[in-house]
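**Student:** Structure of the sequence below:
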Amino acid sequence: MPLVEAIREAIIGGEFVPNQRLVEADLSTQFDASRASVRSALLELANEGLVERIQNRGARVRAVSLDEAVEISEVRMVLEGLCAAHAAAAVTGVEIRELRAIGASMREAVAEGDLLGYSSLNQELHRRVREIGGQRTASRLLERLRGQNVRHQFRLAMHPGRPAVSLPEHLAIIEAICTHDADAAEAAARKHLRSVIDTLREVDRTGQEPRPR
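**Tutor:** Okay, here's the model as predicted:
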């Protein structure tokens, strides 16, 4: 795996947390890479918005405020809607069965109270919708935005009662795509992201910092 991708995945996966210092020497040892390669990777990740460079202090994982998380979600609302509409137009029979299987697994995860499993399926669904839609520019932008917003996404996934709210929203997206209804798919994706924004604000008001169980 390329170094920049490995560090990116460590940030997105929560191995490195917001505001954590990223020491070149430590990263060089951890990823068995040269200091120059690490420096280049951190510069690239800074351009993506995942890392910030602090003058005379090196680099750290960039923390994203609530206001920025909301802005990111507003942009996602447009892009996710676009990808869902494209997916509805392009989806094949095999892909329809795959999407319905993901939906069934999401129902099962919610019924069993498996929050982490549901969160993983949530990410898988959004990824497959992007891939089926084939809108590569939107997909690249969404992947970058997902990385920037990862901490808020985790807090959202762990928020009590959230899966019961988001499950029917995801099922509506699946149904619209599987019935080739591009307008309904776009509307369902946008509705889901509006719900995400509302819940982000709610989580921030409660001050909760949930942890996986």
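**Student:** From here on, just use CA atoms for contacts and neighbour counts.
**Tutor:** Will do.
**Student:** check which helix or strand covers the residue nearest to residue 157 when sequence neighbours are not counted.
**Tutor:** Among residues not flanking residue 157 along the chain, residue 119 sits closest, at 6.0 Å (CA to CA, 6 or more residues apart in numbering). Residue 119 belongs to helix 115-133 when assigned by DSSP states H and E.
**Student:** to compare against the first, here's another:
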Amino acid sequence: MPNTETAQRHDGTYVTDELRRAITAGELAPNQRLIEADLTEQYEASRGAVRLALANLAAEGLIERIQNRGSRVRAIDLDEALEIVELRAALESICAAKAAERADDAGIARLKAIGERMRNAVEEGDTETYSAGNKELHELILRLSAMKVAPGVVSRLRAQNVRYRIRLARHHNRPTVSLPEHLEIIEAISNHDAPRAAAAMETHLKSVLEATRTYFS
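**Tutor:** Modelled structure (predicted):
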């Protein structure tokens, strides 16, 4: 009887998850072609599983399928990137407020630990560690919100905007600007202050919006 991983490789779950991870980590570049035969070999999966994975990721807006030309990683322009940040600001502000209401002591401790790592990364000029902490912090806030729909929507939006998000987080002076914003979000959630948490998240993402417009225009 096949094990769980083998079954996943044949039903498309494994390939979908692995391709999504590669795209959101920036390992696959915008407009990079995704060739079914290569993916079948790379992931030791069936052709049907690869096709299902490509269909899943096309539905999430991460890839595009072009008639008679196959699939490629979807590239977004600056206008779409800005719109995504605006949508994130609205949704993540709600999630931050819910996290402030619902976070337990263990969740708050994790938030503070991430904040401390981000602070140390800024002091050491380590943009890679700061970028990783940034991603981890936003993902944890979504989990702590315990909302059913918003976290999935936000995660898909962040994935679509990965090229701009990663480049911005690694910009040489961006961490020094965004660190106080992140620490304010952490403090508000830790104090169970929902209005303050929502305002802090909105302020942070409006700052991201303006920085994205400035750096990439």
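**Student:** care to give me the TM-score?
**Tutor:** The pair, once superposed, lands on a TM-score of 0.94 when counted by TM-score structural alignment, normalised by the length of structure 1; 205 aligned residues with a CA RMSD of 1.0 Å.
**Student:** before we move on, back to that, from residue 120 of structure 2, how far out is the equivalent of the residue nearest to residue 157 of structure 1 over in structure 2?
**Tutor:** Structural correspondence for residue 119 of structure 1 with respect to structure 2 (TM-score structural alignment): residue 131. Between residue 131 of structure 2 and residue 120 of structure 2 the distance is 12 Å, computed by CA to CA, to the nearest Å.
**Student:** Give me the three-state assignment for whatever residue of structure 1 lines up with residue 29 of structure 2.
**Tutor:** Taking TM-score structural alignment, residue 29 of structure 2 has residue 17 as its aligned residue in structure 1. Using DSSP: H, G, I helix; E, B strand; the rest coil, the structure places residue 17 of structure 1 in coil.
**Student:** ok, residue 17 of structure 1 - contacts?
**Tutor:** By CA atoms under 8 Å, 6 or more residues apart in numbering, residue 17 of structure 1 lies in contact with 11, 61.
**Student:** for structure 2, what spans make up the strands?
**Tutor:** 33-34, 63-66, 70-73 (DSSP state E).
**Student:** Reformat those into TSV and put distance to residue 150 of structure 2 and mean neighbour count next to each item.
**Tutor:** Shown next, in TSV, are the strands of structure 2 (distance: least, CA to CA, whole Å; neighbours: other CA atoms under 10 Å):
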stretch	distance to residue 150 of structure 2	mean neighbour count
strand 33-34	29	18
strand 63-66	21	18
strand 70-73	24	20
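**Student:** Output those strands in TSV; the columns should cover distance to residue 112 of structure 2.
**Tutor:** Shown next, in TSV, are these (distance: least, CA to CA, whole Å):
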stretch	distance to residue 112 of structure 2
strand 33-34	39
strand 63-66	35
strand 70-73	35
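**Student:** ok, now how distant is the closest residue to residue 11 of structure 2 other than its chain neighbours from residue 184 of structure 2?
**Tutor:** With sequence-adjacent residues excluded and distances taken as CA to CA, 6+ apart, residue 11 of structure 2 is closest to residue 49, at 5.3 Å. Counting by CA to CA, the gap from residue 49 of structure 2 to residue 184 of structure 2 is 44 Å.
**Student:** Between the two, tell me which one has more neighbours.
**Tutor:** residue 49 (24 against 20; other CA atoms under 10 Å).
**Student:** and the residue mapped onto residue 200 of structure 2 from structure 1, what does it touch?
**Tutor:** In structure 1, residue 200 of structure 2 lines up with residue 188, judged by TM-score structural alignment. By CA under 8 Å, 6+ apart, residue 188 of structure 1 lies in contact with 81, 169, 170, 172, 173, 176.
**Student:** Next one: the residue with the largest distance to the centre of structure 1 from residue 201 of structure 1, what distance?
**Tutor:** With distances taken as CA atoms, centre = their mean, the residue sitting farthest from the centre of structure 1 turns out to be residue 56, at 31.6 Å. Using CA to CA, residue 56 of structure 1 is found at 35 Å from residue 201 of structure 1.
**Student:** Likewise for residue 105 of structure 1?
**Tutor:** From residue 105 of structure 1 over to residue 201 of structure 1 (counting by CA to CA), the distance is 28 Å.
**Student:** on that earlier part again, ok, and the most crowded of the contacts of residue 188 of structure 1?
**Tutor:** Going by other CA under 10 Å, residue 173 tops these with 31 neighbours.
**Student:** isn't that one right next to residue 190, touching?
**Tutor:** No - counting by CA atoms under 8 Å, residue 173 of structure 1 does not reach residue 190; the two are 9.6 Å apart.
**Student:** Could you measure from the residue nearest in space to the middle of structure 2 over to residue 135 of structure 2?
**Tutor:** In structure 2, the centroid-proximal residue (CA atoms, centre = their mean) is residue 158; its distance is 3.9 Å. Note on residue 158 of structure 2: its distance to residue 135 of structure 2, by CA to CA, is 9 Å.
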